[in-house]
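Novice: structural data only, the sequence is not supplied:
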């Protein structure tokens, strides 16, 4: 069940980590499945991204690798963001955009795995970032394509992605909101969001997997290896289907349905906390 939830929510701007936190608590008598389980199951959804965008990803990696000699041509370093090849430039932009989440993830690991998983804070982030997404979708200029993406915007996308380390923010929601606010089209913001997530999510997933194999616990519920593998597989299958539907929805209807959903979810979660149905912490 949790794998299906992960697959359904990972690519939507509704926060998969918040859903796993809430659904897990409802299913498991208030227990938190933990950041480790969340990160490992995200490997499944990112494998769906690798397959869906395989042609784009292969082309970006190939051109990025082929143009590496140009960066040091003639004994002088060249700005990689000024490369004429758009695919090679995209490779560098993904690397640059991935730096914030790596740095902040390491610096604030304890808070991410502990205090920031408080469901009262999740209520706030669900509602607050819903309003930001609505404002960006409503008033963003939506004229820029990924062809004009530069280093400054790449860092901004990366900082927005790093905010998703907090349950309730949403990785795709954060990056898409940032993209819309900077004037990118809905499709461009969503596409870069998918590509930018690949190294960060896979890196986090395999890092947490290695820690779990080594016996490290993040304080969450201990889930068996077989159950985690099954959840990851379910996340992959469901996630692949969701990618197709999500790209169609945002191109025709925008993000308002997801804004409404986030606000409703925040309200329901607040009621569950106020009535004592859920405990804010484990």
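Specialist: Everything's here; your move. None of the values given here were measured: they were computed from a predicted structure.
Novice: please make it C-alpha for all contacts and neighbour counts, starting now.
Specialist: OK.
Novice: could you count how many residues lie near residue 69?
Specialist: 12 (other CA atoms under 10 Å).
Novice: and it, how close does it get to residue 111?
Specialist: According to CA to CA, to the nearest Å, residue 69 stands 41 Å off from residue 111.
Novice: with adjacent residues omitted, what lies nearest to residue 15?
Specialist: residue 170 (3.8 Å; CA to CA, 6 or more residues apart in numbering).
Novice: okay, now the one to match up with it:
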């Protein structure tokens, strides 16, 4: 992998992992337009590590409180708000894990085309606009019920279809359920931690099992660049979200989807 490819793919992964614009839609563009070869599984693991470290660091205080509270609730039977949030995150993670394990091969075989990605990019962009416009945007994350957590988790499972956007669909679900923009985004970002950890763990196991070559310098730079870009993206997104809303991302998704359709057809 040359230096330009490494930098571009690392930054794309870091930014699009958390914006509601679909990382899969963006990661196919360089290869399609520039003829780049697949970056390989080792590099995928590296950039996922970078984005995982970024979201954990960005929400380090919340993560520490949730882990501590959840541990106390399990060990000492001491219920608290942080433990409840931890259980909600676990509950909302289960649907995507089940769907991913059961339908992994079908998803890989039938949904990886540019046409599918173009259609889902447009479709779920429109749904995001509707949720942001029609949602009440008043509920705090602390008021989330088990039913609402499960519904957001079920929505997250849809993100296994390329072009959907994991962050986009979970924010969409939270907005439709009445949560405010900041807490919809915060829950989406916290929800990404176990899923990225699980996906990265599975890819690492597969990497070891297949004995694929790992270019350690590329992996190190991938981690660093994806970490920096993801961290800055999270901070800028949250600071601007209440001012700009979701409309700029909706418009971008529609334009991107139209371009992908043009290329695919």
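Specialist: The structure has been received and is ready for your questions. None of these values were measured; they are calculated from a predicted model.
Novice: tm score of chain vs chain?
Specialist: For these two chains in superposition, a TM-score of 0.90 is obtained (TM-score structural alignment, normalised by the length of the second structure); 258 aligned residues with a CA RMSD of 2.1 Å.
Novice: what is the neighbour count of residue 253 of the second structure?
Specialist: 26.
Novice: now check the first structure for the residue matching it.
Specialist: The equivalent of residue 253 of the second structure in the first structure is residue 262 (alignment by TM-score structural alignment).
Novice: tell me the SS of its match?
Specialist: Following DSSP: H, G, I helix; E, B strand; the rest coil, we place residue 262 of the first structure in the helix state.
Novice: tell me the contacts of it?
Specialist: Contacts for residue 262 of the first structure (CA atoms under 8 Å, 6 or more residues apart in numbering) come out as 14, 126, 127, 130.
Novice: pretty sure the first one sits against residue 258.
Specialist: Yes. Distance between residue 14 of the first structure and residue 258: 6.6 Å, which falls inside the contact criterion (CA atoms under 8 Å).
Novice: of the two, who's got more company?
Specialist: Remark: of residue 14 of the first structure and residue 258, residue 14 carries more neighbours, 28 against 18, as counted by other CA under 10 Å.
Novice: against residue 171 of the first structure, how distant is residue 128 of the first structure?
Specialist: Relative to residue 171 of the first structure, and taking CA to CA, residue 128 of the first structure is found at 14 Å.
Novice: which of these two has more neighbours?
Specialist: Legend: neighbour count by other CA under 10 Å for residue 128 of the first structure and residue 171, higher for residue 171 (31 against 16).
Novice: what residue in the second structure is paired with residue 139 of the first structure?
Specialist: So residue 139 of the first structure corresponds to residue 134, using TM-score structural alignment.
Novice: shouldn't that match be in contact with residue 176?
Specialist: Yes. At 7.3 Å, residue 134 of the second structure counts as touching residue 176 under the criterion of CA under 8 Å.
Novice: ok, the two, which is more surrounded?
Specialist: residue 176 (22 against 12).
Novice: contacting residues for the more buried one?
Specialist: 131, 132, 134, 135, 136.
Novice: tell me how many other residues surround the second one.
Specialist: To tie it back to what came earlier, the one meant is residue 132 of the second structure. 24.
Novice: now it: which helix or strand?
Specialist: helix 114-134 (DSSP states H and E).
Novice: next, the buried residues of that helix.
Specialist: Across helix 114-134 of the second structure, burial judged by 16 or more other CA atoms under 10 Å covers 114-132.
Novice: ok, average deviation of that helix from the first structure?
Specialist: With mean CA distance after the TM-score superposition for the first structure, helix 114-134 of the second structure departs from the first structure by a mean of 0.3 Å once superposed.
Novice: contacts for the very next helix or strand once past that helix, please.
Specialist: As assigned by DSSP H and E, the chain's next helix or strand after helix 114-134 of the second structure is helix 146-157. If you take CA under 8 Å, 6+ apart as the criterion, helix 146-157 of the second structure is touched by 88-89, 91-97, 99-100, 166, 169-170, 173-174, 177.
Novice: buried sites along helix 146-157 of the second structure?
Specialist: In helix 146-157 of the second structure, counting by 16+ other CA under 10 Å, buried: 148, 149, 150, 151, 152, 153, 154, 155, 156, 157.
Novice: what does the fourth one correspond to in the first structure?
Specialist: Right, residue 151 of the second structure. Alignment note: residue 151 of the second structure maps to residue 156 in the first structure; criterion TM-score structural alignment.
Novice: number of residues surrounding the residue nearest to residue 113 of the first structure when sequence neighbours are not counted?
Specialist: Spatial nearest neighbour of residue 113 of the first structure, excluding adjacent residues (CA to CA, 6+ apart): residue 35 at 5.8 Å. The criterion is other CA under 10 Å. On that basis, residue 35 of the first structure has 24 neighbouring residues.
Novice: would you confirm that residue 35 of the first structure contacts residue 115?
Specialist: No. Judged on CA under 8 Å, residue 35 of the first structure makes no contact with residue 115 at a distance of 11.7 Å.
Novice: which residues touch the residue nearest to residue 139 of the second structure when sequence neighbours are not counted?
Specialist: Using CA to CA, 6+ apart and skipping the chain neighbours, the partner closest in space to residue 139 of the second structure is residue 179 (4.2 Å). Residues near residue 179 of the second structure by CA under 8 Å, 6+ apart: 135, 136, 137, 138, 139, 140, 141.
Novice: please apply the same query to residue 85 of the first structure.
Specialist: residue 63 are the contacts of residue 85 of the first structure under CA under 8 Å, 6+ apart.
Novice: ok, now residue 7 of the first structure?
Specialist: With contact set as CA under 8 Å, 6+ apart, residue 7 of the first structure has these partners: 44, 45, 234, 235, 236, 237, 238, 239, 240, 242.
Novice: and the alignment partner in the second structure of it, helix, strand or coil?
Specialist: Aligned by TM-score structural alignment, residue 7 of the first structure pairs with residue 14 of the second structure. Classification of residue 14 of the second structure using three-state DSSP returns helix.
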